[in-house]
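Student: Provided below are the primary sequence and the corresponding predicted coordinates.
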Amino acid sequence: MIDQYKRQIDYMRISITDRCNLRCTYCMPVDIERLEHESILTYEEILRICRSASELGIRKIKITGGEPLVRKDAINLIKEIKATPGIDFVTLTTNGVLLEEHTEALAKIPLDGVNVSLDTLNPNTFKKITGRDEFVTVWSGLQKLIKSGIPTKINCVPQKGVNEVELMDIAELAVKLPVDVRFIEMMPIGYGKEYEPIKGEEIKSRIKEKYPNIASQKKIRGFGPAEYITSEEWMGNIGFINAISHKFCASCNRIRLTSRGFLKPCLCYGDGIDLMTAMRSGVSDMELKNLISRAIEKKPLEHNFDRQEDSFHPDSISQELKRNNMEKREMFKIGG
């Protein structure tokens, strides 16, 4: 489907839970109130939205959380989404804590890719960032994932004064392993606003000093905005998602569905459509598709993260969308 700025929107990120088994300082540093089951989308509702979205041209689905694997029977949901007509690719983002026990099942689906969040290779720093002593478990799960043959990406959020000295070591995982390592600039959402980001260009410069023969990776890798570099010496690739320092809004192809059924056209703003309430109020499949369609058509031109105060983005949005305020929810409530 094409939005008002002629961008093809074919990718939907679906958060299936707010819950997580880690307490990362920039995401969910404290325990949260547990949502009642009735407060989040049922699997049947998620599948209904996927079917409607696929009929509008959504071809790629990313399953996120919170931590998606903590929700009971998440594997079966992923399997059913993968079997939905029109959905060509289904991938998963996880913190890796439950990977070891679920990798075999994910490979049988077969899942098209897994992104593993890993900000450090130091067990002590891992505990400092996540609040849990789970590094060995995550590392073991990551190794099993790589051996399974599922395409693997490692997501690292650089943080000044936290994992800054490790970034080259993390980058070099792509030298030694058949993985894509991606450095993602800290998003100024929720607790992330308290952290000073490290720009992707700074990290790229460090890598170039050690590997002067690197080249841009021309092959498209995945469906997101990462720009990749590679070398004949490496087993993998290194990518940079520079959402703040280098906007990629002109080529944005995604929408987001929160676990509470809120469809967001843009991560930056609090705008969206409450699909859960609409479905539980009895909308038909055609009406549901119309709601999704109108959200896509009115997707804003660009984010405005460089402005800290509440603001209105320049283009108007239809009456179905809430007012154009900056997003105030924490990232785990939106979906990673």
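Tutor: Perfect, thanks for sending it.
Student: Please count neighbours and contacts with C-alpha atoms only from this point.
Tutor: OK.
Student: Am I right that Arg182 is in a strand?
Tutor: Yes. Counting by DSSP: H, G, I helix; E, B strand; the rest coil, Arg182 is part of a strand.
Student: Run through who's touching stretch 189-207.
Tutor: When contacts are defined by C-alpha atoms under 8 Å, 6 or more residues apart in numbering, stretch 189-207 is touched by residues 25-28, 158-160, 167-168, 171, 183-188, 240-242, 245, 327-331.
Student: how about stretch 78-87: buried residues?
Tutor: For stretch 78-87, a neighbour-count test (16 or more other C-alpha atoms under 10 Å) marks 78-79, 81-82, 86-87 as buried.
Student: also this one, for the comparison:
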Amino acid sequence: MPVVGLGLPRVRRRRAGLGDETALRASGGSGDGVRGAPSPAVAGLRDSYGRVATDLRVSLTDRCNLRCDYCMPAEGMDWMPSPQVLSDDEIIRLIGLAVQQLGVRELRFTGGEPLLRKGLERIIGATTALRTVDGEVPQTSLTTNALGLQRRAEGLVRAGLRRINVSLDAVDRATFASVTRRDRLPDVLAGIHAAAAAGLRPIKINAVLLRGVNDHQAGDLLAWALRHGYELRFIEQMPLGPPRAWQRGDMVTAAEVLDRLSERFTLRTRDPAERGSAPAQRWTVEPSHGAPGGTVGIIASVSEPFCAACDRTRLTADGQIRNCLFAAGETDLRGMLRGGASNEELAEVWRVAMWGKAAGHGIDDPSFLPPARTMSAIGG
């Protein structure tokens, strides 16, 4: 079927507050981004290229009850020792600092699998009780594999959660078991449907296509999502899993995903202005043959990086600030917290950490090295 506007958008070459160096390098070039410390007059979490982080990703645990082969090895994971993991109170304090003093407006709770965190509802409730510097309730969402969501969806909604993203790479049971190394697809689907029944909207489905494993099922996954009113987003596989699990040439690219979908669906490009700093480029899927229409997104983190528009900062489960998903270094807030640091001291260190953010993730740079941590330890 015809596809209108197949081309993925290039990274904006000029953007308010971004200098020429970002324009040249944010499409994937490396760079340390460090130009001294931020001026005391710089408010919020601004980096040296003019980007401002207003979206905080909070990892609540590195543990997971699936073993997706692109994310972690089948066996032998060294989990964080419990004393190293931030307590609920420590997480709540840092979230409060980010929202009330550092300009954060959106938060997403991740893992590992965040539903394994017993205090999740309390943390979400404390977050939604906060107000941003503009007096608004921070937008709060959750990324999950949906195992256990059937039991907890209503409680999460009562705590203030409004949106979820679910990682789901196949709706074929055998394929799901192959990718995740666990035969749990019925439990995942039950969790997703329970979330919808509890009123969580929108429900976004995140899928990674693996060549020769599930890439031929892209159309089936989209048809399932459209039928249930969920928004599917395909994400290019990134070098964040076990050693040697990622090869650029084996990655299913965004262009390939579009080619596969166009064989079955009519896609129309949406207004690029809708995207803003969101990672996904979205297409409208036209209704056909009695099937409902909807939207589909593609996150081309590798082949079409969007670093110039990045507005994220990350807090790991053990209290480290990461200014980029692919950053080589981290900044320790846990030690400061437990050493009696004031909020002002914590805020200043966080600001300095973000000031040093690189222009781009640098995957295409010959010197690129993947982070020492896997995705489950960083937080998605």
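Tutor: That came in fine, so what should we check first? No experiment lies behind these values; they were computed from the predicted model shown.
Student: Please pick the buried ones from the contacts of stretch 189-207 of structure 1.
Tutor: Here, 16+ other C-alpha under 10 Å leaves 25-28, 158-159, 167, 171, 183-188, 240-242, 327, 330-331 buried among the contacts of stretch 189-207 of structure 1.
Student: Which members of these are positioned in helices?
Tutor: Among those, DSSP state H puts 167, 171, 331 in helices.
Student: Distance check, the first one against Arg329 of structure 1.
Tutor: Right, Leu167 of structure 1. Distance of Leu167 of structure 1 to Arg329 of structure 1, given as C-alpha to C-alpha, to the nearest Å: 28 Å.
Student: Ok, the second one next?
Tutor: Ala171 of structure 1 sits 31 Å away from Arg329 of structure 1, taking C-alpha to C-alpha as the criterion.
Student: In terms of helices and strands, where is the aligned partner of Val114 of structure 1 in structure 2?
Tutor: Using TM-score structural alignment, the equivalent of Val114 of structure 1 in structure 2 is Ile164. Per DSSP states H and E, Ile164 of structure 2 falls inside strand 163-167.
Student: The aligned partner of Ile61 of structure 1 in structure 2: what secondary structure?
Tutor: Per TM-score structural alignment, the equivalent position to Ile61 of structure 1 in structure 2 is Leu107. What three-state DSSP gives for Leu107 of structure 2 is strand.
Student: just checking, Leu107 of structure 2 touches Leu56?
Tutor: Yes. Using C-alpha atoms under 8 Å, Leu107 of structure 2 is in contact with Leu56, at 4.8 Å.
Student: Tell me which of these two has more neighbours.
Tutor: Leu107 (25 against 22; other C-alpha atoms under 10 Å).
Student: Ala250 of structure 1 maps to what in structure 2?
Tutor: Match for Ala250 of structure 1 (TM-score structural alignment): Ala308.
Student: For my notes, please list the buried residues of stretch 78-87 of structure 1 in TSV and give distance to Arg7 of structure 1 for each entry.
Tutor: Output for the buried residues of stretch 78-87 of structure 1, formatted as TSV (distance: C-alpha to C-alpha, whole Å):
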residue	distance to Arg7 of structure 1
Ile78	27
Lys79	29
Ile81	24
Lys82	24
Gly86	19
Ile87	19
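Student: Now, these that are in helices?
Tutor: Going by DSSP H, the helices hold 78-79, 81-82 from these.
Student: can you pull the contacts of Glu166 of structure 1?
Tutor: 120-121.
Student: repeat that with 7 Å
Tutor: Shown in contact with Glu166 of structure 1 (C-alpha atoms under 7 Å, 6 or more residues apart in numbering): Thr120.
Student: wait, isn't His297 of structure 1 in contact with Tyr5?
Tutor: Just so we're on the same page, residue 297 of structure 1 is Glu rather than His. No. At 8.4 Å, Glu297 of structure 1 and Tyr5 do not qualify as touching, with contact defined as C-alpha atoms under 7 Å.
Student: So for those two, which sits in the more crowded spot?
Tutor: Taking other C-alpha under 10 Å, Glu297 of structure 1 and Tyr5 do not tie; Glu297 has more neighbours (19 against 13).
Student: residues near the residue lying closest to the more buried one once chain neighbours are set aside, how many?
Tutor: Spatial nearest neighbour of Glu297 of structure 1, chain neighbours left out: Asp3 (4.1 Å); criterion: C-alpha to C-alpha, 6 or more residues apart in numbering. Asp3 of structure 1 has 18 neighbours, counted by other C-alpha under 10 Å.
Student: Verify the stated contact: Glu154 of structure 2 with Leu200.
Tutor: No. With contact defined as C-alpha under 7 Å, Glu154 of structure 2 does not reach Leu200; the gap is 9.1 Å.
Student: Need the overlap of contacts for those two.
Tutor: Counting by C-alpha under 7 Å, 6+ apart, nothing touches both Glu154 of structure 2 and Leu200.
Student: Just give me the match in structure 1 for Ala280 of structure 2.
Tutor: Aligned counterpart of Ala280 of structure 2 in structure 1: Ala226 (TM-score structural alignment).
Student: Can you name the residues that contact that match?
Tutor: Contact analysis of Ala226 of structure 1 by C-alpha under 7 Å, 6+ apart lists 239-241.
Student: same deal with Arg227 of structure 2?
Tutor: Pro292 are the contacts of Arg227 of structure 2 under C-alpha under 7 Å, 6+ apart.
Student: counterpart of it in structure 1?
Tutor: In structure 1, Arg227 of structure 2 lands on Lys176 (TM-score structural alignment).
Student: all helices in the stretch 201-336 of structure 1, in order from the N-terminus.
Tutor: Counting by DSSP state H, counting those that start in this stretch, the stretch 201-336 of structure 1 has helices at residues 275-280, 285-297, 331-334.
Student: As JSON lines, those helices with distance to Lys108 of structure 1 would be great.
Tutor: Output for the helices of the stretch 201-336 of structure 1, formatted as JSON lines (distance: least, C-alpha to C-alpha, whole Å):
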{"stretch": "helix 275-280", "distance to Lys108 of structure 1": "31"}
{"stretch": "helix 285-297", "distance to Lys108 of structure 1": "31"}
{"stretch": "helix 331-334", "distance to Lys108 of structure 1": "28"}
